[in-house]
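Student: Pasting the sequence and the predicted model now:
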Amino acid sequence: MNIHVTPMDEHDDAFDIERAREALRALKPNAQQQKQARFADLLPEIKAAVERRVPVKQILATLETLGLKLSPAGFKKLYEDVSGDSSGDDSSSSSVTI
């Protein structure tokens, strides 16, 4: 569904609230935002796998077969961004080593 929104004339006082709602509902996050949202949804399982010391390479391969392709650096960045674990402290049981 493609909705073309034309700017309102600056002298036009009519505001079509329904048209605005429809246009906002049609907006989609970009690919990176979608990837981050999917990663965030899977974070509990990803963290559990990391805590079980499953190799990141194996986690990446599994995610890729399911449609979520990440580079090792991309995985680490998303993991840190989404989990809030960017301390770099290796004492944390859920820190990721690539």
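Tutor: Happy to help now that I have it.
Student: rest of the way, CA atoms for contacts and neighbours
Tutor: OK.
Student: Flag every buried residue along the helix or strand in which Lys35 is found.
Tutor: Following DSSP states H and E, one finds Lys35 within helix 31-51. Within helix 31-51, the residues scored as buried using 16 or more other C-alpha atoms under 10 Å are 35-36, 39-40, 43, 46-47, 49-50.
Student: out of those residues, who's nearest Lys77?
Tutor: Nearest to Lys77 among the buried residues of helix 31-51: Gln36, at 10.1 Å, using C-alpha to C-alpha.
Student: Number of residues surrounding the nearest residue to that closest one once chain neighbours are set aside?
Tutor: Nearest non-adjacent residue to Gln36, counting by C-alpha to C-alpha, 6 or more residues apart in numbering: Leu78, 6.7 Å away. Neighbour count for Leu78, taken as other C-alpha atoms under 10 Å: 20.
Student: Structure two is appended below for comparative analysis:
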Amino acid sequence: MFSGLISIAVAFWFYRTANAKSAPALQWAGVGFITYLLPNLIWTFTLTKPLVKSLHTQNAGFSATLVSHSGILVGVTVAVFVWYAVLDKLKTDPRREE
């Protein structure tokens, strides 16, 4: 659930930035959603699940919780990188009406 809320927040952040730069805002909201969610899911299902299973067998509940939420950090990191590398560098349209 927490990851879903963050994905919506990232999409809204991309939407607002694209709208301010007169870029297609809905498309950029989708890009933001995907750039957060895709790395998060890949990280979670390829690396985190096996590690969490081994931690649960060792009764390391707190460590398992931290590891299971590490996908959120990966997703946010990739989204911030894409925002900085692409969206932040877009030029603002001078003809845009406020």
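Tutor: Great, that's in hand. Computed from a predicted structure; not experimentally measured.
Student: TM between them?
Tutor: Scored against TM-score structural alignment, normalised by the length of structure 1, the superposed chains reach a TM-score of 0.29; 49 aligned residues with a C-alpha RMSD of 4.1 Å.
Student: what comes up buried for the one helix or strand the residue nearest to Gln36 of structure 1 maps to?
Tutor: With elements taken from DSSP H and E, the one containing Leu78 of structure 1 is helix 72-83. Within helix 72-83 of structure 1, the residues that count as buried by 16+ other C-alpha under 10 Å are 75-76, 78-80, 82-83.
Student: how about the nearest residue to Leu26 of structure 2, chain neighbours excluded?
Tutor: The nearest residue in space to Leu26 of structure 2 (C-alpha to C-alpha, 6+ apart) is Tyr15, at 6.3 Å.
Student: so the one you found makes contact with Ala25?
Tutor: Yes: shown here, Tyr15 of structure 2 and Ala25 form a contact pair, counting by C-alpha atoms under 8 Å, at 4.8 Å.
Student: Tell me which of these two has more neighbours.
Tutor: A count of neighbours by other C-alpha under 10 Å puts Tyr15 above the other of Tyr15 of structure 2 and Ala25, at 23 against 19.
Student: quick one: the more buried one and Ser63 of structure 2, what's the gap?
Tutor: For Tyr15 of structure 2, the distance to Ser63 of structure 2 equals 35 Å [C-alpha to C-alpha, to the nearest Å].
Student: Could you tell me how far the residue nearest to Leu26 of structure 2 is located from Ile42 of structure 2?
Tutor: Look at Tyr15 of structure 2 and Ile42 of structure 2: by C-alpha to C-alpha, they are 24 Å apart.
Student: and what of Phe33 of structure 2?
Tutor: From Phe33 of structure 2 over to Ile42 of structure 2 (counting by C-alpha to C-alpha), the distance is 14 Å.
Student: Pick out whichever of the two has more residues nearby.
Tutor: Ranked by neighbour count (other C-alpha under 10 Å), Phe33 of structure 2 and Ile42 place Phe33 first, with 24 against 14.
Student: The residue nearest to the more buried one when sequence neighbours are not counted: which element?
Tutor: Counting by C-alpha to C-alpha, 6+ apart, Phe33 of structure 2 lies nearest to Ala11, which is 4.8 Å off, once chain neighbours are set aside. According to DSSP H and E, Ala11 of structure 2 maps onto helix 2-20.
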